[in-house]
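S.K.: Pasting the sequence and the predicted coordinates here, then a few questions.
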Amino acid sequence: MTINSLTTLNHEVFYNDPTTYALPNDGVARVGPLPENREDKQWAVARYELEHFVCEGSYHDGLKRILTSYIQNLDQGSQPAAWVSGFFGSGKSHLVRVLEFLWSDLRFADGATARGLCNLPPGIQEALKELTTEARRTGGIWSAAGTLSSGDSDDPRLAVLQVVLRSADLPDILDIARVHLWLAHEGILDDMREKLRAIGKEKDMELPFVSEHLAQVLLELKPGFANSTTQATEFLSNQFITNRQMTNAELIKLMKDVFILKGSARGQIPLVLLVLDEVQQYLTIGEGSKQLLAFQDIIEECCKSFGGKLLIVATGQEALEANTLLQRLQGRFSVPVQLESKDVDVVLHQTVLRKKESMKRPLQLVFDQVNGEISRHLGGTKLAHQMEDDDALLLDYPLLPTRKRLWDRILHAVDTGGMSTQLRTQLRLAYEGSRSTALEPIGSVIPADFIFDQLSTYLIRNGLLADEINEMIRKEDDGTPDGNLRSRICALIYLIQYVDESFGVNANAQTLSDLLVTDLPAGSEILRKEVPELLLELNDRGVISDVGNRVYQIQTKEGKAWDSDYRTKLVQYRADDSKIMFKRDELLSRAVDTKLRGLSLVQGKSKTPRQAELTVFGSQKPEIGTKVPVWIRHGWEVPESQVRTEAQEEGTESPLLMVFLPRMHHNEIRNEIAGMLAATEILQSRPTPTTSEGHQARTNIEAKCRNHATKVAEYITAILANTKLYPGGGVGVDCPDLVKAVHDAAQNSMLRMFPRFNDADAVGWDRVIPRVKADAKSPLETIGFARATEEHPVCKEILRRLHSGPKTGNEIRNILDAPPFGWPRDAIDGALIALCASEHLVATLQRKPVPAKEIDRKNLGKMEFR
């Protein structure tokens, strides 16, 4: 089967042709009450969300967990609250908004209902039916939803109450709301509103303490309530205006009044869902812990005050246990729902990116034909094509998985308050991207720079994209094909700077070409020839700046000033040999130290630990002590021939290891160090920028600095890979692996340092002392020595050393620790105590004899032996 990609267009592969519908309200999921007018566009958005809700994965598990927990706890005194968490973009607001619609089975103008529009699995349907049954048995069902931060209160009590009031179509100003609730209690709220509307004064419902019209209607509806409108107004003011902070008890009372008002059975509280969106953002901005403590008390009171009928569902970016501040809420929100990034993909794949079954095979044939082009994109980076991408191609098309990962990194980086990869952002990008390529031949994909136009307004508004840079990028598009490509290149260079350098994505010609290609069947060869030429042109005109290794960043007027200062400093440092030499030696020394710092050495069957003593650079030969001496020098201070000669003169008995770092890449290292020092001085001497142009300028110099440092590190790595090691005797060894070479050579050095080590090298010395304390007759049998104790070489040496006079334990240890012995401490201590047990030695502490069985190793160093 073949496919003619020139006659089949992209829009034909979609289950829902993106050219035939619009994404309502950009797919924005705003938690809150819907307008009373059911013809309002917000109702269309709600309908879209319900029709396209994908009840799978964490969305399904979350709904099930919340509904099941609520129903199980209805007869209990307290109702656990739920916490819905997930990264920016996991669809928290979408989930809780759909939950609210399903809760009361939202009814649309044409009679359609939320539960009828939503494709729900049987388990969720059964839970909702049970909810309806319980609602009929009690006082009905109602929901309130909103964002805590949408109010103007720092008091969580008022912020929570305002969500309830707005959902009940009541004023969110507390004192005015109290008037409305009183009117409702008196049974005249609706009549009051109708009479004021009839005379064109409905807005006076919000002015109960000053409105003559409201007072007059009140007197009509409640004859005898007051003698005059003035008296009526005074009554309302005196009764309902408060100038103090609301208490928890008052909050509960007001919420109860609202719930009863919205219930279907007089005087009874209905089943109530209260959705509080963006709670974490509200609690972590402002007074922090003070707000949190108040909010914690509120939730506890609410959960236990309504006979299990109130369910609170809150959202936040993090799971409660993952945030130190929010951990205090774990006991209140005991129903956790964690959303994941894969859930967003499921939604996208089954909505705006869903493909027709009949087009999957033809589309796969195109992928097979262009597999080479796709798999080369972003090669060598952490965002490169992966094996799993082959399965994702069909699902993500017309967005390539590599570009999708790039977008994720960019969106997270530019996020300043939660907009980043929110489900609505992902939906909008996927939808707009699909529309942009809808009339292109099959095999045409969304270019990575597409996201620039989608984000530019947000970036400018949040001070991330300077007007100067935005205008410069757009001015490059002069209506010609080259101009369009230049503008796209600049946009992509700007975006790539937001990708963390650890991902290895650099704005060079290859990467830019990978990300700009759109027509996969046509290939990218022409584009790959054009991009390098346009990059050179843009660099020559100062539109972009080469920050090193042909990696580019956007340049601004301020950036040119920074770059001029950098070049001035660069000339100065190139002429300063002493600073170049000092920095080179510092970097070489640090690299060697990093390599050899953790070098682990052990000797013999006893695995006696040894250490290497590094002498890094310098002309003074290190002295031989108890550590393996390693003398490191480089070709800038001494020729290799001299190192070889000195190693030969040391002879084959010397334990000294000489490491030689060759003089390589001299000019390159000099230039890169000069550049690194110049860039560092500019960054340290200039104040932190306060404008986006200044930030861009600083970013460019930081990139130069990183690039110089990276190149120096590469050259140093090459030097270390070509290192030579000369042990005593002068036979050089190549060291492609410096650590292994030094480790292996140190084994011979240890034998040269400690030629008598084998006399004490045995397993079991640590068990000699316990055998002495157990009164064993032959304590050295544990090391395999069956003859008399005094005949062991270690014991013989100790006796020989004490022949000239008594010595302390520490004095004996110091002698036998050092060359030519290097004996294990267990061997020295064990032999001393064994000789005391065999009565060849006497141990004293403060001139008092100590029997062998009572010798404590903690005091052995201070004891005197004779």
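M.R.: Received it, and whenever you're ready, just let me know what you need.
S.K.: C-alpha only now, for contacts and for neighbours.
M.R.: Fine.
S.K.: how near is Leu189 to Leu274?
M.R.: 24 Å (Cα to Cα, to the nearest Å).
S.K.: The two: who's more crowded?
M.R.: Leu274 (22 against 18; other Cα atoms under 10 Å).
S.K.: Mind checking what secondary structure that one has?
M.R.: strand (DSSP: H, G, I helix; E, B strand; the rest coil).
S.K.: That one against Cys303, yeah?
M.R.: No. The pair Leu274 / Cys303 is not scored as a contact, 11.0 Å apart, by Cα atoms under 8 Å.
S.K.: Which neighbours do the two have in common?
M.R.: Leu310, Leu311, Ile312 (Cα atoms under 8 Å, 6 or more residues apart in numbering).
S.K.: nearest spatial neighbour of the second one, skipping sequence neighbours?
M.R.: Distance criterion Cα to Cα, 6 or more residues apart in numbering; nearest residue to Leu311, sequence neighbours excluded, is Leu273 at 4.9 Å.
S.K.: Which residue is the nearest non-sequential neighbour of Pro447?
M.R.: Pro447 sits nearest to Leu516 (Cα to Cα, 6+ apart), 5.2 Å away.
S.K.: Can you show me the strands along the stretch 501-650 of the chain?
M.R.: 544-546, 552-554, 601-603, 608-610, 612-616, 628-634 (DSSP state E, counting those that start in this stretch).
S.K.: which stretches of the stretch 251-400 of the chain form helices?
M.R.: Along the stretch 251-400 of the chain, counting by DSSP state H, counting those that start in this stretch, helices occupy 279-283, 289-305, 341-350, 357-369, 371-376, 389-396.
S.K.: packing partners for the fourth one?
M.R.: Counting contacts by 3 or more Cα pairs under 8 Å, 6 or more residues apart in numbering; DSSP states H and E, the secondary-structure elements packed against helix 357-369 are helix 389-396.
S.K.: And the helix it packs on, what's buried?
M.R.: Asp389, Asp390, Leu393, Leu394, Leu395, Asp396 (16 or more other Cα atoms under 10 Å).
S.K.: Looking at those residues, spot the one nearest Lys858.
M.R.: Asp389 (63.5 Å; Cα to Cα).
S.K.: The closest one touches Pro401, doesn't it?
M.R.: Yes. Using Cα under 8 Å, Asp389 is in contact with Pro401, at 6.2 Å.
S.K.: what about Arg193, how many neighbours?
M.R.: 17.
S.K.: and it, how far is that from Leu254?
M.R.: Taking Cα to Cα, one finds Arg193 at 21 Å from Leu254.
S.K.: Comparison target, given below:
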Amino acid sequence: ADLIFEQKQAQLLQNALLLNDTNNLIVGKKSKTGDSLLEGRILSVIFLIEQLPKDGSGSRIKSNETTIAELLLDNIIESSDAFRSKIKGLIKKLVDENVLMVVGDEFKLQTKVGAEWEKEYTTQAVKLNNSGDDLIQGLRNEKIIYFFRDKTKAVKILQGNSKQIRDFEIWDKAERPVTTHKLNVWIRDGWNENESTVLNEIREEGADAPLAYTYVKKFRDQDLRSAIIQFLAAEKTLDAKGQPSSPEEEQARKSMETRKGLAKIEIEDLIGKICLESVVFLSGGTKVEAGTIKDNIEEALHSIADRQFPDFKGKADYKDWDKALGKALQGDPDALKKIGWDKEPKDHPVAIEILRFIGNGTKQGKEIRNHFIRSPYGWSQDAIDTIILLLRNTEHISTLEPDLNQAKIGNAAFKKEIHTLTAADKIKLRKIYQDAGISCKPGEEFLHSNTYLNQLKTLAESIGGDAPKPEPVNIQFLKDIENLDGNERLLRILDEQEDLKAKHKDWKQKAALIEKREPNWSLLVELANYANSGESMEKLKKEIDAIRDNRLLLQEPDPVYNKLTDIT
């Protein structure tokens, strides 16, 4: 096919389709023998392919290795493998010499614009090699971490019979990871740290520490460095040159994008080979050898799950917590039978730990959850919520939240109960409230204790105060009851129910009487101020003052009404 080039050479030059520089390059190569002659033929074919028109669909013959070799074949009968291999090697040589540039899967003759891009690329590569260690290290670390994250993206760590999911992280920071919630595999490498130093640190952590390590050894360093420089130099060249404004620039840009893509493939291939040789350790120094690097990391994560959550398997590792939770939400006292627990809820290991954590104070639901979800427990939220609900249903803990469900547990405050109420006690409490005009649903006994006590205080305030009302009622005993919490308050109301009911009845009657007599008292005082003086009136005023001074508004018979009759 390159014979066509020779036949059309003069015409191509005359029509300015073939530049003198390109012609001289091809002729110079062909004037020699051996590889140089074959290189000239390669350049001729590539030039001719570039001149071919596209068909109606926009497709054309591609100047790739296969097409170039086929167009240069002299003998189609004998095996062409050796010839094709020779062509492939010479094309690579021409690319390395910047005579050709790679554009996708094709090869193009280098242009003046392409040479300018090549010069920019070389400048960037030299700069990176001399002072780009931070960028090189950053990209190397990024690719190493990506390799391990990609290798483990399908790994699932399930702990215990209940198959509790354990989230994990491929840790890439310099500081030690926090081992309270997620499992961690700490990636260390030979570019940043000496292997013996890292191994000593791993041993010093101890065999109980919940941490796994992967050490990436430093090898193929120069190959990897070279590929990273090629990638970064191509990237910086693309940024520096910006968007193309001519076909030549478009071609040069595509060539640089191809170079960047090939460098990326080379980096990822090298990273893969390097990382596959990594060694996985457990804290304490045990080497994990389960198979592939993925197998080793997965095995290490299973091992550290038991280290990080030692209080899981013996206390909360039960299947079907979700079913038990559903029953607890319905108020079923036998909800734990769904997980195979036939004893009292308060005796379950999870309940014992939750009651111990609440202690003598008050804890919010989110505090309880956060405490037991983390190490050393690692309990599921369903397990924690189920026990909270059951302890509340059985009155071993109390909360002001009347309609407790999973959504409200987080913000609800819980207190451990020392005293418990029977069903009969609750019925009595609701009857006390009912007699006071307060509607109370089952389970709202504590909530409406506030309503009941507030009602008593309001009545007390209404029957005492400024003269002629009686002296203010001492309600300290109500405040004492109010200061109690949970079942202790309810039991006190039951203990003092007769006195409380009597006071409620008495105060309510007096409040009604005061409400009736106060308007008459106000009228009596006003009339006395306008009445004429005289002996009989002075006597009446003294009697009015006596009602005030002696706080006789509630005296029987009604002293105010009689005096109002006298003054009118």
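M.R.: Yep, that arrived. Bear in mind the structure is a predicted one, so any value in this text is a computation, not a measurement.
S.K.: what's the TM-score here?
M.R.: The TM-score (TM-score structural alignment, normalised by the length of the second structure) is 0.59; 386 aligned residues with a Cα RMSD of 3.8 Å.
S.K.: now stretch 431-448 of the second structure: which residue numbers in the first structure?
M.R.: Counting by TM-score structural alignment, stretch 431-448 of the second structure falls onto no part of the first structure.
S.K.: repeat for stretch 369-378 of the second structure
M.R.: Residue span in the first structure matched to stretch 369-378 of the second structure, by TM-score structural alignment: 813-822.
S.K.: go on, stretch 243-255 of the second structure?
M.R.: Counting by TM-score structural alignment, stretch 243-255 of the second structure corresponds to residues 688-700.
S.K.: could you say what helices and strands the helix ranked longest in the second structure packs with?
M.R.: Ranked by residue count and defined by DSSP state H, the top helix of the second structure is helix 497-530. Applying 3+ Cα pairs under 8 Å, 6+ apart, one finds that helix 497-530 of the second structure contacts helix 445-462, helix 559-567.
S.K.: before we move on, the earlier item: is there a quick ChimeraX command that grabs whichever of the shared contacts of Leu274 and Cys303 of the first structure are buried?
M.R.: Command for ChimeraX, covering only those of these found buried under the criterion 16+ other Cα under 10 Å:
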select :310,311,312
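S.K.: quick one, what contacts the residue nearest to Pro447 of the first structure?
M.R.: Pro447, Ala448, Asp449, Arg488, Ile489.
S.K.: Quick check on these: which are buried?
M.R.: Using 16+ other Cα under 10 Å, the buried ones in those are Pro447, Ala448, Asp449, Arg488, Ile489.
S.K.: Who's the closest spatial neighbour of the aligned residue in the second structure for the fourth one, skipping the chain neighbours?
M.R.: So that's Arg488 of the first structure. Under the alignment (TM-score structural alignment), Arg488 of the first structure pairs with Val45 in the second structure. In space, and not counting its chain neighbours, Val45 of the second structure is closest to Asp2: 5.5 Å by Cα to Cα, 6+ apart.
S.K.: separation between the one you found and Leu43 of the second structure?
M.R.: Relative to Leu43 of the second structure, Asp2 of the second structure is positioned 9 Å away (Cα to Cα).
S.K.: before we move on, back to that, residues in contact with the match of stretch 243-255 of the second structure: which ones?
M.R.: 463-466, 468-469, 545, 547, 553-560, 562, 683.
S.K.: could you flag which of these are buried?
M.R.: Applying 16+ other Cα under 10 Å to the contacts of stretch 688-700 of the first structure flags 464-466, 469, 545, 547, 553-556, 558-560, 562, 683 as buried.
S.K.: Tell me the one of these nearest Thr457 of the first structure?
M.R.: Leu465 (8.7 Å).
S.K.: What residue in the second structure is the furthest from its centre?
M.R.: Largest separation from the mean C-alpha position in the second structure: Glu535, at 89.7 Å (Cα atoms, centre = their mean).
S.K.: I'd like the strands of the stretch 501-650 of the first structure written out as CSV, with distance to Leu535 of the first structure added.
M.R.: Shown next, in CSV, are the strands of the stretch 501-650 of the first structure (distance: least, Cα to Cα, whole Å):
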stretch, distance to Leu535 of the first structure
strand 544-546, 8
strand 552-554, 8
strand 601-603, 53
strand 608-610, 56
strand 612-616, 44
strand 628-634, 40
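S.K.: Name the stretch among those strands that sits most buried.
M.R.: Mean neighbour count (mean count of other Cα atoms under 10 Å) peaks for strand 552-554 among those, with a mean of 27.
S.K.: After superposing, tell me the mean distance of that strand to the second structure.
M.R.: With mean Cα distance after the TM-score superposition for the first structure, strand 552-554 of the first structure departs from the second structure by a mean of 3.7 Å once superposed.
S.K.: what does that strand rub up against?
M.R.: Under Cα under 8 Å, 6+ apart, the answer for strand 552-554 of the first structure is 469, 490, 493-494, 497, 506-508, 543-547, 696, 700.
S.K.: likewise stretch 299-311 of the second structure?
M.R.: So stretch 299-311 of the second structure is contacted by 157-159, 166, 168, 179-180, 183-185, 208-212, 280-282, 288, 290, 374-378 (Cα under 8 Å, 6+ apart).
S.K.: let's see 7 Å
M.R.: With Cα atoms under 7 Å, 6 or more residues apart in numbering as the test, stretch 299-311 of the second structure has contacts from 157, 183, 208-212, 282, 288, 290, 375-378.
S.K.: Sort out for me which of those are in strands.
M.R.: Ile157, Leu183, Ala212, Leu282, Val288 (DSSP state E).
S.K.: and which of these is nearest Asn529 of the second structure?
M.R.: Nearest to Asn529 of the second structure among these is Leu183, at 86.9 Å by Cα to Cα.
S.K.: And that closest one, how far from Ala300 of the second structure?
M.R.: Distance of Leu183 of the second structure to Ala300 of the second structure, computed by Cα to Cα: 10 Å.
S.K.: What are the boundaries of the helices in the stretch 151-300 of the second structure?
M.R.: Using DSSP H, counting those that start in this stretch, the helices of the stretch 151-300 of the second structure run over 195-205, 221-241, 247-275, 293-308.
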